[in-house]
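K.L.:
the following block contains a protein sequence and its predicted model.
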Amino acid sequence: MIPVAFDYIRPSTVDEAVAALGSADEGKVLAGGQSLLPVLRLRLAAPTVLVDLGGVPGLSGVRLEGDTLVIGAMTTHAEVAASDLVRQHAPLLAAAAGTVGDRQVRHRGTLGGSLAHADPAADLPAVAAALDATFVVQGPAGSRTIAAADFAVDLFTTALAPDDVLVEVRLPSTAGWATHYEKFHRTAQAWAIVGVAVAVRRDNGGIGSARIALTNMGPVPHRPGQVEAALSGAPAAQPAIAEACAAVADGTAPVDDLSASADYRRELARVLTTRAVCRALGV
C-alpha cells in the first residue's frame, strides 16, 4: 500500500524538531524507520508531518559519565551491540541489541526508535526496564527525565508528549553483573513470543540481587518483583533458581494470538526465566 500524503521536515536541531512536532496536527518522528515505515505503508498511522531526526547532530554515540552509560537515541542497534563501552557497562543491552531483527534492521533501526515505538514484543524496552534506565526527553518546556518504569504506559504508548523528542538513554553501569537475554521466537527475524532480560549480582557464591524484565507478557515490560526478591539471597544453583522463578508469570497479562496462547506464554516465561538466570550465572 501507499502511505497517506504528509509533509516531510528534516530539522538540524532538537529544538527545531520539537517545534515542528508542536505545529503539526499529527506529527511522527522518523528515527531509523524500521517500525514506522511499515506502519505508514499499512495506513495504521496517518501523520500530517514526518520529522526526520537524521540531520540532527549529537543524537548518536556512546559515552561514560562516571558510573552512568549514556547512549544517544539515534544510535543504531548494530552500534550498540558493537560498542566496547556498552559491552563493558551494559552487557545485557549489547547482547539483546545483537538479536534484534536481522542485519539490515540492526544497521538502520535505532535504540530510541525502538523504545519510543513501545511494541510489547520488542526486545529493548524490557532490557531498559531491567537495567533501571532513565530517558532524557526534550520538549517545549526544556529537558526532563523519565524513569524506565514510567516510560511505557500501554500498548504502543509511552509517556512522551506529541511534541517530545527522546534524546538519550542513561543506564547505571552493571559492569561485573552476570547478565543474559533469552527469547523464544519461531524464526530468526521474528518478534519474541516471550523474552526475558536478566541481570544478577553475585554475593558470597550466591545471588546478592537480581533484576528481571519480561518481553511480550503484557502491554508493557513486566518487572516480577516477587521473583527478584526470591532470588536475592538464594543459592546460585538450578533447583533454587527454578523454585524462585516459578511464579514469574504472576501479575502478567499475555495475549492469545496466532503465535501462542496466553497459557503457553506463561509457561515459556517460567522456563525462559529459569534458563536465563542459570545461563547468566553459568550453572
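P.N.:
Okay, I see it.
K.L.:
going forward, measure contacts and count neighbours with C-alpha atoms only.
P.N.:
Fine.
K.L.:
what ranges do the strands span in this structure?
P.N.:
Ranges of strands in the chain, per DSSP state E, are 7-9, 27-30, 49-52, 62-65, 68-72, 134-139, 142-147, 152-154, 157-158, 165-172, 178-184, 194-203, 206-215.
K.L.:
tally up the residues packed near the closest residue to Val29 other than its chain neighbours, please.
P.N.:
Among residues not flanking Val29 along the chain, Val51 sits closest, at 4.8 Å (C-alpha to C-alpha, 6 or more residues apart in numbering). Per other C-alpha atoms under 10 Å, the neighbour tally for Val51 reads 22.
K.L.:
can you tell me which of the strands of the chain is packed in deepest?
P.N.:
Counting by mean count of other C-alpha atoms under 10 Å, strand 194-203 has the highest mean neighbour count of the strands of the chain, with a mean of 25.
K.L.:
so who does Pro108 touch?
P.N.:
Not Pro; residue 108 is Arg. For Arg108, the contacting residues are 32-34, 76-77, by C-alpha atoms under 8 Å, 6 or more residues apart in numbering.
K.L.:
the structure to be compared is supplied as follows:
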Amino acid sequence: MRDFALHRPASVADAAAAFATGGEAAYLAGGHTLIPAMKSRLRMPDALIDLSALGLGGIARDGDRLWIGAMTRHADVATGATAIPGLAALANGIGDMQVRNIGTIGGSLANNDPAADYPAAALALNATIETDRGSHNADDFFQGMFSTALAEGEIITRIGFAVPQASAYGKFRHPVSRYAMVGVYVARFAAGWRVAVTGAGPGVFRWHDAESALAAGSDVPVLAADDLNSDIHASADYRAHLCGVMLKQAIAHLA
C-alpha cells in the first residue's frame, strides 16, 4: 500500500469537492472491498475520502417506501428495517458480525459485487437510489460486474425500498466468504411479483419468467444456464438448479 492523502469532509458537498481536486480518489465507506484492493495494489488512490461524518445513516418509513441512509451499517439494517422483514433478514446474513458492524448498504450497492446480497433486494423491492446529483431506479442502476449507473464522483445518499406485501431472501452461501453462490430475493406487491437473482451470473438480474409464473400460479420454469457462471465452486447447471431451490426457500419464508 502506497502513501495517500486522507480527507474527512463534514458534508456531501465537501466530499464531492475533495474527490474533484485531481489525481485518483476513492470514497471510503465500510472499506471491505477497497482496503484489501489497496493492500494488494489493485487500487492505488492518491486520496481517500472518508464518508463517515456526512450524516448519511438512519432508517425511516415515508409512505410506501422505507428509506435507508447510504452509510447505515448492515447490523443496523438487520435490526431497524422492520417494515420489510425480508430485507432485515438479508442484512443479518451478510458476512459475519465484524462485517455487519462495519459494512454499509451504500458501499455495497456502489461496489455492485456480482455475489453481493443488497443488489438483489434493491431490484426485487424496486428501489430508488438517491445521490448528490439525482436518483436512479434499481432496474437501470446495475450495469454488470462491479459497474453501476453512478457517474465519476457521484455519491449515494440514501436508498428507498418499496414496501411489499411480503418478501424473503433465499441464499446459498459460499462456506468461506459467505457471499451468495446463488441468492434469490422474492417480493410480492399488489401489482405483481418481482424476483431478483444474485451470485449466479456476471451481475444481478430480474428473473422475469419466475415473476410471470408466480403471478399466474403456475410452476416456475427452470432457469436457463447459458449465461450463468461456471467456476471451481459450481457449474452453470448447478447454479441454475440452485436458483430454483433458493426461490422455493424464499417463497416458503415470505413475510
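P.N.:
Perfect, I can see it now. Computed from a predicted structure; not experimentally measured.
K.L.:
tell me the counterpart of the residue nearest to Val29 of the first structure in the second structure.
P.N.:
Aligned against the second structure by TM-score structural alignment, Val51 of the first structure finds its counterpart in Ile49.
K.L.:
cool, and Asp7 of the first structure?
P.N.:
Aligned partner of Asp7 of the first structure by TM-score structural alignment: Ala5.
K.L.:
so what's that match up against?
P.N.:
Taking C-alpha under 8 Å, 6+ apart as the test, what Ala5 of the second structure contacts is 46-48.
K.L.:
then Leu6 of the second structure?
P.N.:
With C-alpha under 8 Å, 6+ apart, Leu6 of the second structure has these contacts: 47-50.
K.L.:
how about the helix of greatest length in the second structure, aligned to which bit of the first structure?
P.N.:
If you go by DSSP state H, the second structure has its longest helix at helix 236-252. Per TM-score structural alignment, the counterpart of helix 236-252 of the second structure in the first structure is residues 262-278.
K.L.:
what about Ala236 of the second structure, how many residues close to it?
P.N.:
Neighbour number of Ala236 of the second structure under other C-alpha under 10 Å is 19.
K.L.:
my guess is it contacts Leu242. True?
P.N.:
No: under the criterion of C-alpha atoms under 8 Å, Ala236 of the second structure makes no contact with Leu242, lying 9.7 Å away.
K.L.:
so Val80 of the first structure sits against Val86, correct?
P.N.:
Yes: Val80 of the first structure is in contact with Val86 according to C-alpha under 8 Å; the separation is 6.5 Å.
K.L.:
got any residues that touch both of those two?
P.N.:
In contact with both Val80 of the first structure and Val86: 62, 93-94, using C-alpha under 8 Å, 6+ apart.
K.L.:
tell me the one among these nearest to Arg223 of the first structure.
P.N.:
Of all these, Arg223 of the first structure sits closest to Leu93, with 16.2 Å by C-alpha to C-alpha.
K.L.:
quick one, what contacts the aligned partner of that closest one in the second structure?
P.N.:
Counting by TM-score structural alignment, Leu93 of the first structure lines up with Leu87 in the second structure. Leu87 of the second structure is in contact with 77-78, 81, 121, 167-169, counting by C-alpha under 8 Å, 6+ apart.
K.L.:
what residues are up against the aligned partner of Ala122 of the first structure in the second structure?
P.N.:
Ala122 of the first structure maps onto Ala116 in the second structure, with residues paired by TM-score structural alignment. Applying C-alpha under 8 Å, 6+ apart, we find Ala116 of the second structure in contact with 108, 179-180, 198-199.
K.L.:
and Ala5 of the first structure, how many neighbours does it have?
P.N.:
Applying other C-alpha under 10 Å, I find that Ala5 of the first structure has 10 neighbouring residues.
K.L.:
nice, that's everything, thank you.
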